[in-house]
Structure formats: C-alpha cells, structure tokens
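Enquirer: Dropping a prediction and its sequence here:
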Amino acid sequence: MFSPLQHFLMAAERFMTQTPWPIITLMILAIAWAGSRSVKVVLGCLPTLLAIGYLDMWDDTMRTISMILVCTILSIAIGIPIGILMSRSDRVQRVINPLLDVMQTMPSFVYLIPVVMLLGIGRVPGLIAVVIYAIPPMIRLTNLGIRLVDKDVLEAADAFGSSSWQKLRKVQLPLALPTIMAGINQTIMMALAMVVIASMIGVQGLGQPVLKAIANQYFTLGIFNGLAIVGIAIIFDRVSQAYGHRLQKHREVVHG
C-alpha cells in the first residue's frame, strides 16, 4: 500500500544525494532567487550550503531536504483539499477542528508509537509520522485564507455567472494564496522539527548524527548537525516568507 510513497521518497533522496554538489547548490540558489527576488537571501544561502559541505554533512543534509520536500508535497496535496472542504462547510469545520487541536498539542514522540505499531521501523513510517505532525497548519490556514476572501469579490464573481468551481479556482484560491503560503512555511518548519525525532525510527538525515551525539555525548557532532538543521530551516523560512510577502504585495496592487 505504501510502496508508491517509498519509491517517491527514494527517488527524491537519490536525486539529492547523487547529483553533484555544485548543481544542487545552484538549484537551491535559483529557487531562493525565484522565491524571494532578494540578493541578501541568496547570499545568505550560499555560505550556509558551503559550510555544510565543508563540514562533511552534505549527504545527511540532502537526505533531510529530500524528506522535507516529500513531506511538504504530501501535506499540500492532502491539506489543501481538506482546508477547502472546511471553508465550504461549518459542520465539517466543527468536526475537523478538534482533531487538529489534538494533532497540534500531542507531544511529537507520541506520534511514533501508533506508526511503529502499525508499520514497523523505517523511512515510510517516519515519513507518515512527519506528515501527520506537520499538516495541521496547512489545513487551518487554507481554510482561514478562503474564508477571509472579500464577500464583495465573491458577489462580483456570482454576478458574472461563475460556477462554484470557477469561483474557487479563479477567485478564492488566488486571493487566499498568501495565507496558504504562510501555512506551507509553518508546515516546513514543523516537518524539520519532526525529522530529528523521526530519526529514532530509522529516518536517515541530520537527525541520526544528533541522536548518536546524544547517546554517546559527542558534543561537537551534535552542535554541528544541529546548526546544519538551523541553517536549512532559515533558508526554507526566509525563501517561503519572502515569496508570501511578494504574493501579498501583488494582491494589494491587484486590489488597488
């Protein structure tokens, strides 16, 4: 049942670890520029990536990035439709909100127990645990973004004879995009936090050296790998935030 997930994760990991480092670095810098259009952000990414490579943490970092990438894609694919469903129906929102509250307040270690009981130890169980932990902001902010769309805009769309699907696709989702981007940003941050904990059940990446450092009291190993995680988090955060701000400005210009 979960073999497509495993293939997707393995393909992402293979691509990130086997592609030569200059190509991956250029790709990340190009994505950073496309998202932020800021030279500062791009220049901040470069020394972080070079330091990770110089300190021999490149492979683990690429495994972590591939894991975050797959988790984020899955969270978007599952979270946006649920968020749309919640925005359409107050009853659905009343049912799903308590579940999201439980998901967000549950200690992250507890997620590992049912996943390990049902699926054992390995990458896919780890991936599922990370997605469950990271998805609530995606669902909440999609719902919020669509609900905050101006009623006058929706009335105008109705006056032009838009169907509910056209209204969703061409009015509500584009206008809710800055809020949805904030949800994606939060999902990435939560996925990064969970990846370290998921290393306890076999998720490869920067979490495993941290775990090893805790078990054996290797201070330097733990600090360096911890800083690498912080470095990736800052890159993801700055790029996605800058993209969200650009969308916000674009929306204000369109409204103006």
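Expert: Arrived safely, thanks for sending. Numbering: from 1, shown residues only.

Enquirer: C-alpha only now, for contacts and for neighbours.
Expert: Fine.

Enquirer: list the contacts for residue 2?
Expert: By C-alpha atoms under 8 Å, 6 or more residues apart in numbering, the contact set of residue 2 is residue 124.

Enquirer: which residues are contacting stretch 153-166?
Expert: Residues from elsewhere that reach stretch 153-166 (C-alpha under 8 Å, 6+ apart): 167, 171, 172.

Enquirer: Correction: the previous question concerned stretch 232-240.
Expert: Contacts of stretch 232-240 (C-alpha under 8 Å, 6+ apart): 32, 35-36, 41, 44-45, 65, 181-182, 184-185, 188-189, 192.

Enquirer: Which members of the contacts of stretch 153-166 are positioned in strands?
Expert: Per DSSP state E, strands hold no members of the contacts of stretch 153-166.

Enquirer: tell me which element residue 253 is part of?
Expert: helix 219-255 (DSSP states H and E).

Enquirer: circling back to that earlier point, turn the contacts of stretch 232-240 into TSV, columns for neighbour count and distance to residue 226.
Expert: Shown next, in TSV, are the contacts of stretch 232-240 (neighbours: other C-alpha atoms under 10 Å; distance: C-alpha to C-alpha, whole Å):
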residue	neighbour count	distance to residue 226
32	25	22
35	19	25
36	21	25
41	19	21
44	16	18
45	22	17
65	23	14
181	23	26
182	22	24
184	28	22
185	22	20
188	27	17
189	19	14
192	26	11
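
Enquirer: Inside helices: which ones of those residues?
Expert: Under the assignment DSSP state H, those contribute 32, 35-36, 41, 44-45, 65, 181-182, 184-185, 188-189, 192 to helices.

Enquirer: so which of the contacts of stretch 153-166 is the most crowded?
Expert: residue 172 (22 neighbours; other C-alpha atoms under 10 Å).

Enquirer: and the gap between the residue of the chain most remote from its centre and residue 138?
Expert: Going by C-alpha atoms, centre = their mean, the residue of the chain most distant from its centre is residue 159, 37.0 Å out. Residue 159 sits 31 Å away from residue 138, going by C-alpha to C-alpha, to the nearest Å.

Enquirer: take a look at this one as well, against the first:
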Amino acid sequence: MDIPKLPLGKALEWLENWLTTYCGPLFDFIATIIGGMVSAIEGALTFLPALVLIVLIAALSYWIGKWRMALFAVIGLLLIDNLGLWGPSMQSLALVLTASILAVVIGVPIGILCAQRNAVRNTVTPILDFMQTMPAFVYLLPAVSFFSLGVVPGVIASIIFAIPPTIRLTNLGIRQVSEELVEAADAFGSTPTQKLVKLQLPIALPTIMAGVNQTIMLSLSMVVISSMIGAQGVGAYVYRAVSQAKTGDGFEAGIAIVIIAILLDRLTQNALKPKQR
C-alpha cells in the first residue's frame, strides 16, 4: 500500500509566496536597516588607514588580554594586509559584527523570557533544536527568496544560524543564579526589573558572554558560506578558489579567516576578565 506523500514542500513554497506577496514592504524595511548597518560598520572599519586600525586593535587586545594577544593581532593583521585581503577582511568583519549584534539584541531578551517563563522555554527549545540541526545551506534558500542576492540575505541567514547559543546560555545563566540570592532580593522588596538588572544579569554575564562568543564564531562561519549568494568578503575569495581549483588563493583567504576568528574569539573570551579581577 502506497502512502501518499505529504505536500510539505508545496505548503512551504505556498507560505513563501504568500509572505513575499503580502509582506514585501516589511522585508524591504528590514533590508534597508541591515544594509545600512553593514555599510556603516564597513565604512567605520575602512575609514582609517590599515596601519592605524591595526595599532588600535592591538591596543584593545593589550587592554583586554595580554601582550601576547596584542602581538598576535599585529602580526596577523599585517599578514592580512600583506596578502592584499584587508578590504575583503573588513567586509567580512562588518557582516560578522552586524549579524552578531542583531543576534545578541534579539537573542538576549528571548533568553530572559525563557528563564522567567517555563512555557516560553518549552516552546522555544524545540525551535532552537531545529535551527541548530538544520544544515546551514538550507537557510540560504528562504533568505534569497525574501531578500534577493547580496549582503542582506547573508546577514539574515547568519542571524538565524548563530542566534541559538545566545538564547540558550542567557536562559542557562539566569536560571543558575542562586535561589538564596533571589529570595534575598525579594525580601528586600526588589521589583522584577531591579532583580533582573542588578542581580541576575550581572551574575549570569560570564555565561551570557560565552553564548555571545559562540554566536560570533557561528556568524563568521555562516558569512563564509553566504558568499554563495553574493555576500562579499573573504568568503567570496574562498568560494572562487574552490570553484577554480586554486589551492594557493584558497589557503591565503582561509588564513585571513582564521586570524579574524582567533582575534574575535580571544577578545570576547577575555572581555570580562579585568572586571572579574
């Protein structure tokens, strides 16, 4: 007995066409906002000469971390500039920062709601499981359908792919706050907002920052994949090298991505250490 195939694909395509037809102005507005953010961040990164920006990043690395991190920043960024990949690297960094900022702005409030409401957590958790197990390439399809080719669908796909760690670890960090401290805050008459801002978030901040760190790393990996739909940056060099079988060019672009990833990872990991000490 043959079981009829469920029209899941057709239903999804119908929903996609419906959203494209009736929500076009909303998508145009979102595209304008995201495109403006990417342009502004890229303009800020490329406004200063490369050597000046390298010095500033090295100073930030020394202030946040140690002299070894500053030395790595100088050597790594000078290597990127020497390879002629400074401009594309700044484009990729602008995409990563835009996707990460939006993912944190959206993800932290959702994580707070999950921590405060079990019903919200039980609803959001299966969605996050679905988002984290779905192949990354699948996110490119609806992004292209709603926002065409270019930078914006790449950022949208990166946000969807990278936001789960921020939501999960925000929820986890707030739920791990000691019940005795929460009861003490209640006993002193703290409002829910005061309890959240002055107690729960400061204690949960290291855990939240771990989620932000993972979000940044996932955004960087997705930005490289997004080069397939027209997103510019170092990922476009990797994609071109793969399609043309140019191993050397692909290796150079890969080195640039690795340097950026290590810098972002170390900076976000060490951002709270001076405050904790």
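Expert: All right, it came through fine. This is a predicted model, so every value here is computed, not measured.

Enquirer: Superposed, what's their TM-score?
Expert: The TM-score (TM-score structural alignment, normalised by the length of the first structure) is 0.93; 248 aligned residues with a C-alpha RMSD of 1.2 Å.

Enquirer: re the thing from before, the residue farthest from the centre of the first structure -> the second structure?
Expert: In the second structure, the residue matched to residue 159 of the first structure (TM-score structural alignment) is residue 187.

Enquirer: Equivalent analysis for residue 40 of the first structure, please.
Expert: So, by TM-score structural alignment, residue 40 of the first structure is matched to residue 68.

Enquirer: give the contact list for its match.
Expert: residue 62.

Enquirer: And residue 241 of the first structure, by the same measure?
Expert: Contacts of residue 241 of the first structure (C-alpha under 8 Å, 6+ apart): 36, 181, 182, 185.

Enquirer: And it? What does it align with in the second structure?
Expert: For residue 241 of the first structure, the aligned residue in the second structure is residue 269 (criterion: TM-score structural alignment).

Enquirer: Next one: its match from residue 41 of the second structure, what distance?
Expert: Plainly put, residue 269 of the second structure is 22 Å away from residue 41 of the second structure if you go by C-alpha to C-alpha.

Enquirer: go on, residue 87 of the second structure?
Expert: From residue 87 of the second structure over to residue 41 of the second structure (counting by C-alpha to C-alpha), the distance is 13 Å.

Enquirer: residues making contact with stretch 111-123 of the first structure?
Expert: With C-alpha under 8 Å, 6+ apart, stretch 111-123 of the first structure has contacts from 6, 125, 126, 128, 129, 132, 133, 198, 201, 202, 203, 204.

Enquirer: now with 7 Å?
Expert: 125, 129, 201, 202, 203 (C-alpha atoms under 7 Å, 6 or more residues apart in numbering).

Enquirer: Stretch 171-188 of the first structure too?
Expert: Here stretch 171-188 of the first structure has contacts from 68, 72, 134-135, 137-138, 141-142, 145-146, 149, 237, 240-241, 244, 247-248, 251, using C-alpha under 7 Å, 6+ apart.

Enquirer: Where does it end up in the second structure?
Expert: Using TM-score structural alignment, stretch 171-188 of the first structure pairs with 199-216 in the second structure.

Enquirer: next one: stretch 133-149 of the first structure
Expert: Aligned using TM-score structural alignment, stretch 133-149 of the first structure spans residues 161-177 in the second structure.

Enquirer: How far does the matching stretch sit from its chain's centre?
Expert: 14 Å (C-alpha atoms, centre = their mean, to the nearest Å).

Enquirer: Please identify the buried residues of that stretch?
Expert: 161-175, 177 (16 or more other C-alpha atoms under 10 Å).

Enquirer: which residues sit in contact with residue 5 of the first structure?
Expert: Taking C-alpha under 7 Å, 6+ apart, we find residue 5 of the first structure in contact with residue 124.

Enquirer: That one: which element?
Expert: Secondary-structure assignment from DSSP H and E places residue 5 of the first structure in helix 3-18.

Enquirer: tell me the contacts of residue 42 of the first structure?
Expert: Counting by C-alpha under 7 Å, 6+ apart, residue 42 of the first structure touches 29, 32, 33.

Enquirer: repeat that with 6 Å
Expert: Residue 42 of the first structure makes contact with 29, 32, according to C-alpha atoms under 6 Å, 6 or more residues apart in numbering.

Enquirer: Next: residue 49 of the second structure.
Expert: Contacts of residue 49 of the second structure (C-alpha under 6 Å, 6+ apart): none.

Enquirer: Quick check: the aligned residue for it in the first structure?
Expert: By TM-score structural alignment, residue 49 of the second structure lines up with residue 20.

Enquirer: Any figure for the gap between residue 228 of the first structure and residue 149 of the first structure?
Expert: Residue 228 of the first structure is 39 Å from residue 149 of the first structure, by C-alpha to C-alpha.
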